[in-house]
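Participant: show me the folded form of this:
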Amino acid sequence: MPAPPVELGTPVRVSPLIKLARWSFLIMGIFYGAYHQNRLAKREVGIREIEAKQKVIRDAKLAEEKIKATEEENKMIEGLSSL
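Facilitator: As a prediction, the model looks like this:
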């Protein structure tokens, strides 16, 4: 059996000063959030540029290591096949 609806009574009248403060803080929060997001986005762009430069260097080192590993593996295979 469903519960009977709850009587909430008449709504409380909120002071215009409190309403103004609430709306002011909401708007200030939105502007602060937009400012903060913009600042963090600029920082992230700089970090991504640095990571892109490091990725090129890292990829080159990995390619060299792969070539060396392949050469060593070929030498080991030649050494085993000559026995």
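Participant: alpha carbons only for contacts and neighbour counts from here, please
Facilitator: OK.
Participant: next one: the helix or strand hosting residue 21 to chain centre, how far?
Facilitator: Residue 21 belongs to helix 16-81 when elements are defined using DSSP states H and E. Distance of helix 16-81 from its chain centroid, counting by CA atoms, centre = their mean, to the nearest Å, is 9 Å.
Participant: another sequence for comparison is provided below:
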Amino acid sequence: MSQAPVRVSPLIKFGRWSLLLVGVGYGAFHQSRLSTREVKIREIEAQQKIVRDAKLAEEKKRNAAAEIKALEDLSKPSKK
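Facilitator: Model (predicted):
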């Protein structure tokens, strides 16, 4: 006792397909816009990374020098 499939109005079919295509078009546009923005952000981060790496190398160098100096001070016999 299965029923025959319901015939869908051509207007409803057109509306569904139209909304689907509009959604796909919007998604493609939005993805393009976001990927362009992401490329710009990555370029800025790459420039900042160079500066940040230089600062970290400088700080690491200063810390190593301070540690060597502290070790030298500890290894010297104390004056009494």
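Participant: after superposition, what is the TM-score?
Facilitator: Scored against TM-score structural alignment, normalised by the length of the second structure, the superposed chains reach a TM-score of 0.92; 77 aligned residues with a CA RMSD of 1.0 Å.
Participant: quick one: average offset of the helix holding residue 21 of the first structure versus the second structure, please.
Facilitator: Superposing on the second structure and averaging over aligned pairs (mean CA distance after the TM-score superposition for the first structure), helix 16-81 of the first structure comes out at 0.4 Å.
Participant: what range in the second structure does that helix sit on?
Facilitator: Taken onto the second structure by TM-score structural alignment, helix 16-81 of the first structure occupies residues 10-75 there.
Participant: and residue 28 of the first structure, how far is that from residue 41 of the first structure?
Facilitator: Separation of residue 28 of the first structure from residue 41 of the first structure (CA to CA, to the nearest Å): 20 Å.
Participant: please apply the same query to residue 9 of the first structure.
Facilitator: Residue 9 of the first structure is 48 Å from residue 41 of the first structure, by CA to CA.
Participant: can you check residue 25 of the first structure too?
Facilitator: Distance from residue 25 of the first structure to residue 41 of the first structure, by CA to CA: 24 Å.
Participant: what of residue 79 of the first structure?
Facilitator: 56 Å.
Participant: which one's more surrounded, residue 9 and residue 41 of the first structure?
Facilitator: residue 41 (12 against 6; other CA atoms under 10 Å).
Participant: check contacts around that one.
Facilitator: Residues near residue 41 of the first structure by CA atoms under 8 Å, 6 or more residues apart in numbering: none.
Participant: for residue 51 of the first structure, the count of nearby residues, please.
Facilitator: 13.
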